[in-house]
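Enquirer: Could you work out the structure for the sequence below:
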Amino acid sequence: MNPKPRLAYIAQFAHPGSYQKANWVRVLGGDDETIAFRALLEASGLADRFEYIGVRAHEGEEISLDYDMAVLGGSFASVHDGHEWQREIQKWLTAWRVTEKPLLGICGGHQQMAVVLGGRVSRRPEGPVVGSLPVTRTEAGQRHFLFEGFTDESPFFFGNFDHVDTPPRGAATLATRPGLPHAALDHGGNWVSVQFHPETTCDRMATCWLEIDQEQSRRYSFIPQCQGMVENFLRHGLRVLAAA
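Expert: Below is the predicted model:
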């Protein structure tokens, strides 16, 4: 009997000590996103398809190449902050790229992947993008597996100060928003990434803004089936592994 593929959720939530843990006590999993992602797997009915590994990279936990698929989450920290744990993530990304194993990057993960591959991330001069907002799919995005089951009216959770202003060479832009010219990218080699959060919930996003700007917390509304994009990635990844 073949072992289940090993799926890692790599959290880079925030630099330790840079936020108030007490704000997260009423949210599923608290500030531990690896617990919240496990709940997504269970809700999607895909939990039994994988051996799940949660990695809190921002707390110094080691990231391995011994996974079959991975999701790299978002972060309060800017990709330019230069924390040691961020450098370790970038080293891992460089090594993971060679394996051609499936990877989904989300928000800060999207930006980390772009930088490692030679793209550029900068601060948005217009300020942060916040709320439950739709994207405009490009022609490539309209036929891409990530967006299966979604339309141009489908909203996603946004909460970002930085953005990818120059994508890596060879990357295909899948979706845009005003002031976000590269809201979703296919990097080839089984790497895809999105600036928004399809993996999370409105309460988690609202909680993120408690210490930054409480008024912004009001801009999130419930999005049913938002996690369908993560499910699309996981099912596609299973097909990739089966064909390897």
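
Enquirer: can we go C-alpha only for contacts and neighbour counts from here?
Expert: Fine.

Enquirer: where does I35 land in three-state SS?
Expert: Recorded secondary structure, I35: helix (DSSP: H, G, I helix; E, B strand; the rest coil).

Enquirer: I'd like the structure of this one too, to check against the first:
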Amino acid sequence: MIDILKNAVGVKERLDLDIKYRDELTQISHNIYSGIIILGSFTPYNDESKWVQDLKHFIIEVYKLGQVPLLGICMAHELIASIFGGKVQKHKFRRELGTVQFELTEDGCNSMLFDGITKFFNVNTAHSHDVIEPPLNANILAFNERGPCQSFKLKNLYCVQFHPDIKTSTLKKWLKEDSNIERLINEKYINSKDEIDKFLDDTFYITETNIIIFRNFLRICKHNT
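Expert: Next comes the predicted model:
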């Protein structure tokens, strides 16, 4: 993600990052930041572990203050939806994987987060759960055939189900691990290990959407200061 952020900023701009891990959540003073990005996780949004509960409290505080823009990605998208009354469910059959097409709503077309992005756009995604109803008073920004709420905005919280934070090469490398190949076979994406390279080449490709989304979010943060 750091490489993508650096490309989004460009060589003339300065970007100060303060990377925190899940066991450091209680140590964060969120009001000192211009913006916050919460990445996805292999841990489900409804997990009862302490760090997920700490993350919930952190998000609620950021929302209550309403001053610092927050971008929630994948699991964070689902977690934020569930915190504020939205509905999340696990898909019955398989994950949504690939460089997938999404469509912007009217609110999405007018959102600074998607400025410069066409109404139909492609970006990497990899997830099992879907937000099927957004929180009350949230604006849906993007959707597709699989999910009616692939992105939404709730006050200062911007949420996306897809992964602008992960490079195509990283996703391909992760999916080539033996445990993931077995899961891909079980999900009927492929029939055998021999098909993995063709599947990945046919399913994932490089787009500039991720850089544009991060560039726009950084603009939102700068505009907010």
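
Enquirer: now what about the TM-score between them?
Expert: Once superposed, the chains reach a TM-score of 0.82 (TM-score structural alignment, normalised by the length of structure 2), with 202 aligned residues with a CA RMSD of 1.9 Å.

Enquirer: where's K56 of structure 2 relative to I166 of structure 2, distance?
Expert: 23 Å (CA to CA, to the nearest Å).

Enquirer: Counting neighbours, go ahead and name the busier of these two.
Expert: Neighbour count, other CA atoms under 10 Å: between K56 of structure 2 and I166, I166 has more, with 20 against 17.

Enquirer: What lies in contact with the longest strand that structure 1 contains?
Expert: Scanning structure 1 for the longest strand, with DSSP state E as the assignment, gives strand 180-188. Here strand 180-188 of structure 1 makes contact (CA atoms under 8 Å, 6 or more residues apart in numbering) with 135, 163-168, 170-177, 192-196.

Enquirer: Now intersect those with the strands, please.
Expert: Using DSSP E, those in strands are 163-166, 172-177, 192-194.

Enquirer: Return the residue of structure 2 aligned against P128 of structure 1.
Expert: By TM-score structural alignment, P128 of structure 1 lines up with R95 in structure 2.

Enquirer: So which residue is dead centre in structure 1?
Expert: What sits nearest the mean C-alpha location of structure 1, by CA atoms, centre = their mean, is I106, with 1.5 Å.

Enquirer: Please, where are all the strands along structure 1?
Expert: Counting by DSSP E, the strands of structure 1 are 6-11, 51-56, 69-72, 103-106, 120-123, 129-134, 136-137, 155-160, 162-166, 172-177, 180-188, 191-194.

Enquirer: residues in contact with the nearest residue to the match of P128 of structure 1 once chain neighbours are set aside?
Expert: Ranked by CA to CA, 6 or more residues apart in numbering and with sequence neighbours excluded, the top spatial neighbour of R95 of structure 2 is S128, at 4.4 Å. The contact partners of S128 of structure 2, by CA under 8 Å, 6+ apart, come to K90, H91, R94, R95, E96.

Enquirer: Which of the residues you listed sits closest to F214 of structure 2?
Expert: When the contacts of S128 of structure 2 are ranked by distance to F214 of structure 2 (CA to CA), E96 comes first, at 21.8 Å.

Enquirer: From L39 of structure 2, how far off is that closest one?
Expert: E96 of structure 2 is 17 Å from L39 of structure 2, by CA to CA.

Enquirer: Pull the contacting residues for the corresponding residue of structure 2 for W96 of structure 1.
Expert: W96 of structure 1 maps onto V62 in structure 2, with residues paired by TM-score structural alignment. With contact set as CA under 8 Å, 6+ apart, V62 of structure 2 has these partners: H30, V68, L70.

Enquirer: Spell out, range by range, the helices that occur in structure 2.
Expert: In structure 2, the helices defined using DSSP state H lie at 2-9, 50-65, 75-83, 106-109, 168-175, 178-186, 196-203, 209-224.

Enquirer: Please identify the most buried of these.
Expert: helix 75-83 (a mean of 25; mean count of other CA atoms under 10 Å).

Enquirer: From the chain's centroid, how far away is it?
Expert: With CA atoms, centre = their mean, to the nearest Å as the basis, helix 75-83 of structure 2 stands 10 Å off its chain's centre.

Enquirer: ok, now stretch 123-135 of structure 1?
Expert: 16 Å.

Enquirer: same question, stretch 192-200 of structure 1
Expert: 4 Å.

Enquirer: Check stretch 113-123 of structure 1 too.
Expert: Computed by CA atoms, centre = their mean, the chain-centroid distance of stretch 113-123 of structure 1 equals 15 Å.

Enquirer: Same question for stretch 75-88 of structure 1.
Expert: 15 Å.

Enquirer: circling back: export the helices of structure 2 to JSON lines and append columns for distance to S34 of structure 2.
Expert: Converted to JSON lines, those look like this (distance: least, CA to CA, whole Å):
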{"stretch": "helix 2-9", "distance to S34 of structure 2": "14"}
{"stretch": "helix 50-65", "distance to S34 of structure 2": "12"}
{"stretch": "helix 75-83", "distance to S34 of structure 2": "19"}
{"stretch": "helix 106-109", "distance to S34 of structure 2": "22"}
{"stretch": "helix 168-175", "distance to S34 of structure 2": "28"}
{"stretch": "helix 178-186", "distance to S34 of structure 2": "37"}
{"stretch": "helix 196-203", "distance to S34 of structure 2": "35"}
{"stretch": "helix 209-224", "distance to S34 of structure 2": "5"}
